[in-house]
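[1] pasted the sequence and its predicted model underneath.
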Amino acid sequence: MNKRREFLIKSALGVGGLITVPSWLHGAPAIIKTYNKPNSNINGVKIGCITYSFRSRPDQSLEANIQYIKDAGISAVEMMGEPVEYFAGMPAPTFDRRRGFQLGWKQRSGEDLTADEQAEWKELRGQMDAYGQVVANWRANVDLKKFEQAKKLFKGAGIEVYAFKPNAFGANNSDAEVTYGMKAAKILGASHVTLEHPSDDAQTLRLGKLADASKMKVGYHGHEQQTFTFWDKAIEQSKGNGLNFDIGHYIAAGHTDAMDLIAKQNERIWSMHIKDRQTPENGKGNLPWGQGDTPLKEALTAMRDKKYKFPATIELEYDVPQGSDAVKEVQKCLEYCRMALSK
């Protein structure tokens, strides 16, 4: 049927124009414009994904990420910073950043580093600090037209960028870098930027003021440190501050009032990460959707029925099964959303 419709559209447009075609073809320009493009808006709910979901794929270029998003059937995205920034010409690191993140996360989680790891971490920290200055210098001089080119790539693929997450909003980043990140987000079409909640009232106040000045919003992400009142102070500080709520991590933290939190903060939730995690009693596992304890169906149907405006962001964090890949698993998550919202 799709091939037949495509043939009829081409024939009709080529022979007599829209005046002589059947009534259903009067929308042909719109049909052609959206042909072969993803659509993950389901019954009024915008389902997106964060490109962190594709971290296991070997090619992390912007073009490859756009193809992953498109192949997964996703039409809206929270875009991690690096693929876009590398596309715009940001210098690549000459050290193993992934290893640095692993050791840093281990230390922040309260785990003891071995003597060898401590020495490795010290060396990597020095390299990361030096690289941070290189990046800051690049950001101060970058031609933002490259972000306009990136925007065209997203648009051509039928993908909306609703959030942008560059590593530019930390306490060690200058106001100029923060403003750069917000400008880049705006060019890409994003309504907000996201970052891990800094647990620092002075930093959320600073970011909120810069967001207000840039007419941008900031969504603070949380893990198991999230509580019902976790974002209250940041929200008080600025109209631009809001939630990048993670309902899966919230459940893994042992909370039972996720739906109450969504109802309370729905006007300040800029976006919500969705994943299926278990409660502490069940092991806190990150599982294929439908196997954990997270009230995903309840949250999605509440978004539909109460017409909440924020998007739900698929974040693939469970282990990819053997024989599958991240794109296929995001497709499964999207299908879970589609089934939940169709009932």
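    Arrived safely. Numbering: from 1, shown residues only.
[2] make it CA atoms for all contacts and neighbour counts henceforth
    Fine.
[3] what about the longest helix in the chain?
    Longest helix of the chain, by residue count under DSSP state H: helix 115-141.
[4] packing partners of that helix?
    helix 97-108, helix 175-188 (3 or more C-alpha pairs under 8 Å, 6 or more residues apart in numbering; DSSP states H and E).
[5] buried ones in that helix?
    121, 124-125, 127-128, 131-132, 135-136, 139 (16 or more other C-alpha atoms under 10 Å).
[6] please apply the same query to stretch 216-234.
    For stretch 216-234, using 16+ other C-alpha under 10 Å, the buried residues are 216-223, 226-227, 231, 234.
[7] which ones among these are found in strands?
    Counting by DSSP state E, the part of the buried residues of stretch 216-234 found in strands is 217-221.
[8] go through the residues you listed and say which is closest to I9.
    K217 (42.0 Å; C-alpha to C-alpha).
[9] so who does the closest one touch?
    191-193, 208, 211, 239-242, 270 (C-alpha atoms under 8 Å, 6 or more residues apart in numbering).
[10] of these, closest to R277?
    W270 (21.5 Å).
[11] okay, and the closest one sits in which element?
    strand 269-274 (DSSP states H and E).
[12] angle of that strand against strand 217-221?
    30 degrees (axes from the mean of the first three to the mean of the last three C-alpha atoms, to 10 degrees).
[13] with distance to K284 as extra columns, can I get the buried residues of helix 115-141 in JSON lines?
    Converted to JSON lines, the buried residues of helix 115-141 look like this (distance: C-alpha to C-alpha, whole Å):
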{"residue": "W121", "distance to K284": "28"}
{"residue": "L124", "distance to K284": "31"}
{"residue": "R125", "distance to K284": "31"}
{"residue": "Q127", "distance to K284": "34"}
{"residue": "M128", "distance to K284": "32"}
{"residue": "Y131", "distance to K284": "35"}
{"residue": "G132", "distance to K284": "34"}
{"residue": "V135", "distance to K284": "37"}
{"residue": "A136", "distance to K284": "38"}
{"residue": "R139", "distance to K284": "39"}
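[14] then this one, side by side with the first:
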Amino acid sequence: MKSNERRTISRRGLLGSAAAAAALAMAPGGALRRVGAQATDKPNSKFNGVQIGTITYSFRDLPGTAEDILKYVVQCGISSIELMGGPVEQHAGVPAAMRGGRDMTDEQRKAMQQSREAQLQWRLSAPMEKFRALRKMYNDAGVNIHIVKFGNIGDGNMSDGEIDYYFNVAKALGARGITRELSEEAAKRLGPIADKHKIMIGFHNHTQMTPTTYDGPILSYGKYLGINFDIGHYVAGTNQSPIPIIEKFHDRILSLHLKDRKVNNGPNMPFGQGDTPVALVLQLLKREKWDIPADIELEYRVPPGSNSVAETTKCVQFCKEALA
């Protein structure tokens, strides 16, 4: 990747403004205030036609109820989120799951199986009212749940009834799609079901994705199968720019995950300090007017004295200035 690609935007200017925004986010009360705006204003992170959001995982170091996550998102000035399934189902009252281990007794294994069965039965009969109420709570605060992440949907022996439940939850939340990990076997299973529900499945990549992954049959199993393209992982795993992938598959990309990683499986870095052309990707979306949400996934180490809300706010400001 050419170094001059990453310097199209002034790195110093972006990082300086981002630091200022982060300081505001960490001010008493945690409210992100904009010049000339009232504290009660709803967030708006759609900049020049490009929707910037985030994923629940960005705040993994903080308490993680659906209410907590909404608070963090609003503090960051973000108006769109990929909400992970755990907080969604917990808010709706799913029975708690028992966690297992290698040294479990037969009695513990039986109890764990019973807890899994209780969750399954709950899912097969859960009313959608609580999910619609969750959607309203977020929408009233100015935040759209545009994607919900159910990482194991379509795996193993999951029944059609449970898969339908996950799609119905996505509809109740107002989501345009569901994300899960990259799997051709899951694509075969989910393709016809996604087409039936008219809700997209976005396959999320780690460093296993190559430039030719989607030249294969994975997207052919249904027209509602798509890509949740993690540009940072792609750069780290291939040492190549993600822009050709976006240009080629823009009509099948459900969303992007934004992070800035170094090449050669290098570490996550603050935006503007790695090898991922985050600013150029955002400018491409703006220029082509492609309706592809770009969600910040904060994975770099939070520095001492900061927190994930402040660091995510820096990322938002970076994106905003890249799209100015």
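    All right, it came through fine. Remember, predicted model here, so these are calculated numbers, not experimental data.
[15] about what we covered before: nearest to R4 of the first structure, out of the helices and strands packed on helix 115-141 of the first structure?
    Nearest of those (C-alpha to C-alpha): helix 175-188, 35.7 Å.
[16] and that closest one, which stretch of the second structure?
    Using TM-score structural alignment, helix 175-188 of the first structure lines up with residues 160-173 of the second structure.
[17] how far away from the center of its chain is that stretch?
    The chain centroid and the centroid of stretch 160-173 of the second structure are separated by 18 Å under C-alpha atoms, centre = their mean, to the nearest Å.
[18] have a look at how far, on average, that stretch is from the first structure.
    Between stretch 160-173 of the second structure and the aligned residues of the first structure, the post-superposition mean distance stands at 0.9 Å (mean C-alpha distance after the TM-score superposition for the first structure).
[19] now that stretch: buried residues?
    Result for stretch 160-173 of the second structure [16+ other C-alpha under 10 Å]: buried residues 162-173.
[20] circling back to that earlier point, which of the contacts of K217 of the first structure are also in contact in the second structure?
    Compared against the second structure with both residues aligned by TM-score structural alignment, their matches' C-alpha atoms under 8 Å, the contacts of K217 of the first structure retain 191-193, 211, 240-242, 270.
[21] now the two most distant members of those residues.
    A211 and W270 (13.5 Å).
[22] these two: which is more packed in?
    More neighbours surround W270 than the other of A211 of the first structure and W270, with 27 against 23 (other C-alpha atoms under 10 Å).
[23] how close does that one get to E315 of the first structure?
    Separation of W270 of the first structure from E315 of the first structure (C-alpha to C-alpha, to the nearest Å): 16 Å.
[24] now do the same contact list for D61 of the second structure.
    S308 are the contacts of D61 of the second structure under C-alpha under 8 Å, 6+ apart.
[25] again, but for F310 of the first structure
    46, 266, 269-272.
[26] which SSE is the aligned partner of it in the second structure in?
    Under the alignment (TM-score structural alignment), F310 of the first structure pairs with I292 of the second structure. Using DSSP H and E, no element contains I292 of the second structure; it sits outside every helix and strand.
[27] from E311 of the second structure, how far out is I292 of the second structure?
    I292 of the second structure is 23 Å from E311 of the second structure, by C-alpha to C-alpha.
[28] quick one: secondary structure of the spatially closest residue to R180 of the second structure that is not a sequence neighbour?
    Leaving out its chain neighbours, the residue that sits closest to R180 of the second structure by C-alpha to C-alpha, 6 or more residues apart in numbering is G151, at 4.1 Å. Put simply, G151 of the second structure is coil when judged by DSSP: H, G, I helix; E, B strand; the rest coil.
[29] for the helix or strand harbouring T179 of the second structure, packing partners?
    Assigned by DSSP H and E, T179 of the second structure belongs to strand 177-181. On a contact count with 3+ C-alpha pairs under 8 Å, 6+ apart, strand 177-181 of the second structure meets strand 144-149, helix 160-173, strand 200-204.
[30] the same query, at a cut-off of 6 Å, please.
    strand 144-149, strand 200-204 (3 or more C-alpha pairs under 6 Å, 6 or more residues apart in numbering; DSSP states H and E).
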